[in-house]
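Colleague: just to be clear, the model below is a prediction. Sequence and coordinates:
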Amino acid sequence: MYAILDIETTGGKFNEEGITEIAIYKFDGTQIVDQFISLVNPEKAIQPFVVNLTGINNGMLKNAPKFFEVAKRIVEITTDCILVAHNANFDNRILTTEFRRLGFDFERNTLCTVELSQKLMPEQSSYKLGKLCRSLGIPVSSRHRADGDAIATVQLFKLLLNKDTSKEIVKQAIKIENSKKLAPKLLSILDELPSTAGLFYIYNSEKTIIYIGKGKNIKKTVNQLFLRTSKKAQIIQNTVITVSFEETGNELIAQLKYLEEIKINKPKFNFKAKNNFTKIEFSNENLLVIDKGRSIGEKSVLLIENSELIGFGYTELSHQINNIEILRNLVSPMENSLSNRNTVKNYLQKNTVEKLIRF
């Protein structure tokens, strides 16, 4: 679970700043499950340049709650969560300082979307939130206000999760808990899984992925694995500590990600299939395959350009689909391999997608 946040402050000397606004979105990896947004009375004056930047002035905060009045809610919404922010060191330092003034030791693990973006999208020219979101077609409703920046960071983080094929982000969020007996443990794992299309990742006590599976119903597929009696299935059942999942919205993306992530993560109990084909041609050189996304209003997009498979991504905005430059930034690159091309061609021959756009 992630607590994605943004904080606005008064400005001033290091560790003497006060919080003027905070927005926190609790995010389960797929959707927002809770949120907290509030102005905060910092009990000190706001620096003039900050007023010009954020539009928040001293008068707006006169009747706002003081930090000690919102502290309990912040603790509640961030408990058992990793803090995620754009420049996370700053937001975490400000929160830690405010809680220290109250005599409370506030400790949370953090992830920084600046650092993640630099690692997963090295081609970007700028990693400032506004410029980065503009290049990715992510709207920012109120720049330099906590709510607007936090919700933009949620959308950016969803994109980064999709691009993180080695699952380093998810591994940081895994908690190792091996005190339960086998049967209740497996039942508990199943309770947390969705009945939607996607992939699942089985981890051992060392946070190593030992098996990757896919299906149009993740919970049903994992349940079937837990009921099998083969030697391999029994080893997995006895070794599993936790299972993470990634919803894909449709089976085509699940199949493509499955092939890609087995190659990247090399799970112990997966075996690479042999290719029995030599050449795969697409019916059109430039093609967008539009299909169901992971939530209502979202669409998956598969990009084929100059007869090459470029990659896939997700969008909720039509202008992102209509702008090829934005799409190139949005998609997670995918190998233009025979197996991937064969997967796409077979799927399109046997299934109906929402839309095919030739350009």
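Modeller: Cool, the structure landed.
Colleague: rest of the way, CA atoms for contacts and neighbours
Modeller: Will do.
Colleague: show me where the stretch 251-359 of the chain has strands.
Modeller: 287-292, 299-305, 308-315, 332-333, 355-358 (DSSP state E, counting those that start in this stretch).
Colleague: what residues sit buried inside the second one?
Modeller: The reference is to strand 299-305. By 16 or more other C-alpha atoms under 10 Å, the buried positions in strand 299-305 come out as 299-304.
Colleague: tell me the spacing between residue 244 and residue 226.
Modeller: 15 Å (C-alpha to C-alpha, to the nearest Å).
Colleague: what helices or strands is the longest helix anywhere in the chain leaning on?
Modeller: Using DSSP state H, we find that the single longest helix of the chain is helix 146-163. Secondary-structure packing of helix 146-163 (3 or more C-alpha pairs under 8 Å, 6 or more residues apart in numbering; DSSP states H and E): strand 2-9, strand 19-27, helix 113-120, helix 129-136, strand 308-315.
Colleague: dump these to JSON lines, plus distance to residue 260.
Modeller: Output for those, formatted as JSON lines (distance: least, C-alpha to C-alpha, whole Å):
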{"stretch": "strand 2-9", "distance to residue 260": "25"}
{"stretch": "strand 19-27", "distance to residue 260": "25"}
{"stretch": "helix 113-120", "distance to residue 260": "16"}
{"stretch": "helix 129-136", "distance to residue 260": "23"}
{"stretch": "strand 308-315", "distance to residue 260": "11"}
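Colleague: deepest of these, which one?
Modeller: Of all the helices and strands packed on helix 146-163, strand 2-9 carries the top mean neighbour count, a mean of 26, counting by mean count of other C-alpha atoms under 10 Å.
Colleague: what angle separates that strand from helix 113-120?
Modeller: Strand 2-9 and helix 113-120 are oriented at 120 degrees to each other (axes from the mean of the first three to the mean of the last three C-alpha atoms, to 10 degrees).
Colleague: okay, the angle between strand 2-9 and strand 19-27?
Modeller: Orientation of strand 2-9 against strand 19-27 (the same axes, to 10 degrees) gives an angle of 170 degrees.
Colleague: what packs against strand 2-9?
Modeller: Using 3+ C-alpha pairs under 8 Å, 6+ apart, the elements in contact with strand 2-9 are strand 19-27, helix 67-78, strand 82-85, helix 88-101, helix 146-163.
Colleague: dropping in the other structure now:
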Amino acid sequence: MLYAVVDIETTGSHASEHGITEIGIVITDGKRVLEFYETLVNPEQPIPPFIQVLTGIDDEMVASAPLFEEVAPRIFELLQDKVFVAHNVNFDYSFVQHHLRHAGFGLNTRKLCTVRLSRKVFPGLAGYSLGKLTRQLGVTMERHHRAGADAQATAEVLHRILGEDRGGHVEAMLKSKQHQQQLPPNLSETLIQQLPTGPGVYYFHDAHGKVVYVGKANNLKKRVLGHFAGNDTGLKRQSFLGHIHEVTFQVCGSELMAFILEHAEIRRLWPLFNYAHKHPVEAFSLYVFEDVKGYLHLVLDGKKKHLEPVYTFNMLVEGQSMLRKLIQQFDLCPRMCFLDRTAGPFLYEERGEAVEAYNARVMEAVASLRKSLPTFAVVERAEGSADEACILMEEGRFYGMGYLPRGVPVPQVEELKNMLTPYPDHDYIRGLIYRYIQRWPGKKIELATV
């Protein structure tokens, strides 16, 4: 078996927008070097100053170097039919494959990552960057951050790995479907193997333990691995993968519970890479307030953080339609409900109506609205548990969710609330629940309210 050990220097971190400035390739049979190739490459774009300082490669050095298209045939010849090896292989492979594709060559080879293999074969080292690893293994490296020297050092690391691999890690990695090769370089495969296959919510953490992404899944392991499939070389994806150092999870009794928990956790944690749920939802609420004379008013307004609404609406027009019905049904004053902005006396002033009489009709209207709002539980078998998953909607609002002993009748609302974990209500969550019971009406249990 032949290995092509590769190292590259680039103008940036993602292949779709950055170029290669230098490439080094070492061909080895696993014991000795058979061929060595190294060349500077003109990236056709400026090299950022910090990269010039890091690598020592500047714009003047690559000005007369060949374009990648010119050296692509030779590079493809060296790489095809060999195992592609690199330190953090996904980075080097994504760049080389991308630029070869643009030059008309399709690279599709097996891969080995010396970072991951070193962690398995040489556990407990102080660090696994190429610089730290070579020092700890006693491997000579003359010019760090130059492609040829780094490729030669990586080849020697590969030789050490192959010589010390008593656990068959190299063979296992080559025989696998290569999913471990697709994992972010800082994410341990052990954490992936510990993921369950049932529904739940997963959390990606950065190097400091901060949650940078929250997701939900019907199959946690499959969904997490799905993030690392494909060869997207864009900036957004590469930045996302680079931030992932750890994955944790929370098992849920059903996919619906996972959907709800995901939304609640995103709004609680505000992770860096969650975009879809961060957009504000246009929502309006109906409030009751008392004026200086003691009369009650109904008003539609945007959602207020510290006020308890009578009801909430996704759109202003929904709230206005409902309020007009209440005005007509309970003989309320349109001006006191702020649907009539014309000047003139209030209804109670025209009639000489006492505070108590008018307020009684307002509260009757509020009570009728609340009474019309549904109170029910969604109950279904909790996957992987002897309990049943339960979600409570109280008077049209999401209250919370949790678990009930299987076979025990669902208790009355107040007792049930003591058995569940409360979560913030939100239009998005309510929509999820209503759509779910439309699909599975048999899981809905109507509950009486006092």
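Modeller: Received it, and whenever you're ready, just let me know what you need. As the structure is a computational prediction, the values presented were derived from the model and not from experiment.
Colleague: how close are the two chains, by TM-score?
Modeller: Overlay of the two chains. TM-score (TM-score structural alignment, normalised by the length of the first structure): 0.47; 174 aligned residues with a C-alpha RMSD of 1.6 Å.
Colleague: buried residues in the longest helix of the first structure?
Modeller: Buried residues in helix 146-163 of the first structure, counted by 16+ other C-alpha under 10 Å: 146-154, 156-157, 159-163.
Colleague: immediately after that helix, which helix or strand?
Modeller: Toward the C-terminal end, the helix or strand that comes next after helix 146-163 of the first structure (DSSP states H and E) is helix 168-173.
Colleague: ok, the closest residue to residue 88 of the first structure other than its chain neighbours to residue 19 of the first structure distance?
Modeller: Excluding the flanking residues, the one nearest residue 88 of the first structure by C-alpha to C-alpha, 6 or more residues apart in numbering is residue 112, at 4.8 Å. Going from residue 112 of the first structure to residue 19 of the first structure by C-alpha to C-alpha gives 20 Å.
Colleague: over to residue 74 of the first structure?
Modeller: 13 Å.
Colleague: would JSON lines of the helices and strands packed on strand 2-9 of the first structure with distance to residue 328 of the first structure be doable?
Modeller: Converted to JSON lines, these look like this (distance: least, C-alpha to C-alpha, whole Å):
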{"stretch": "strand 19-27", "distance to residue 328 of the first structure": "26"}
{"stretch": "helix 67-78", "distance to residue 328 of the first structure": "34"}
{"stretch": "strand 82-85", "distance to residue 328 of the first structure": "24"}
{"stretch": "helix 88-101", "distance to residue 328 of the first structure": "27"}
{"stretch": "helix 146-163", "distance to residue 328 of the first structure": "13"}
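Colleague: do you know which of these lies nearest residue 357 of the first structure?
Modeller: Among those, helix 146-163 comes nearest to residue 357 of the first structure, with 22.4 Å by C-alpha to C-alpha.
Colleague: by how many degrees do the closest one and helix 113-120 diverge?
Modeller: 30 degrees.
Colleague: I'd like to know how many residues surround residue 132 of the second structure.
Modeller: Using other C-alpha atoms under 10 Å, residue 132 of the second structure has 13 neighbouring residues.
Colleague: so which helix or strand takes in it?
Modeller: Going by DSSP H and E, residue 132 of the second structure is in helix 130-137.
Colleague: now do residue 200 of the first structure
Modeller: Using DSSP H and E, residue 200 of the first structure sits within strand 198-203.
Colleague: pull out the buried residues from that strand.
Modeller: Residues of strand 198-203 of the first structure classed as buried by neighbour count (16+ other C-alpha under 10 Å): 198-203.
Colleague: got the contact list for residue 69 of the first structure?
Modeller: Residue 69 of the first structure makes no contacts at all, as judged by C-alpha atoms under 8 Å, 6 or more residues apart in numbering.
Colleague: from residue 262 of the second structure, how far off is residue 364 of the second structure?
Modeller: 38 Å.
Colleague: just to revisit the earlier point, which helices and strands does the helix or strand just after the helix holding residue 132 of the second structure pack with?
Modeller: Following helix 130-137 of the second structure in sequence order, the next helix or strand is helix 147-164 (DSSP H and E). If contacts are counted by 3+ C-alpha pairs under 8 Å, 6+ apart, helix 147-164 of the second structure sits against strand 3-10, strand 20-28, strand 33-40, helix 114-121, helix 130-137.
Colleague: residue 212 of the second structure reaches residue 239, doesn't it?
Modeller: No - here residue 212 of the second structure does not reach residue 239: they are 11.2 Å apart, not a contact under C-alpha atoms under 8 Å.
Colleague: looking at these two, which is more packed in?
Modeller: Each of residue 212 of the second structure and residue 239 has its neighbours counted (other C-alpha under 10 Å); residue 212 has more, 19 against 14.
Colleague: sticking with the more buried one, tell me its helix or strand.
Modeller: According to DSSP H and E, residue 212 of the second structure maps onto strand 211-217.
Colleague: who does that strand touch, helix- and strand-wise?
Modeller: Where contact means 3+ C-alpha pairs under 8 Å, 6+ apart, strand 211-217 of the second structure is packed against strand 200-205, helix 255-269.
Colleague: residue 247 of the second structure is nearest to which of these?
Modeller: When these are compared by C-alpha to C-alpha, strand 200-205 sits nearest residue 247 of the second structure, at 4.7 Å.
Colleague: for that closest one, enumerate the helices and strands it packs against.
Modeller: Packing partners of strand 200-205 of the second structure (3+ C-alpha pairs under 8 Å, 6+ apart): strand 211-217, helix 220-226, strand 246-251, helix 255-269.
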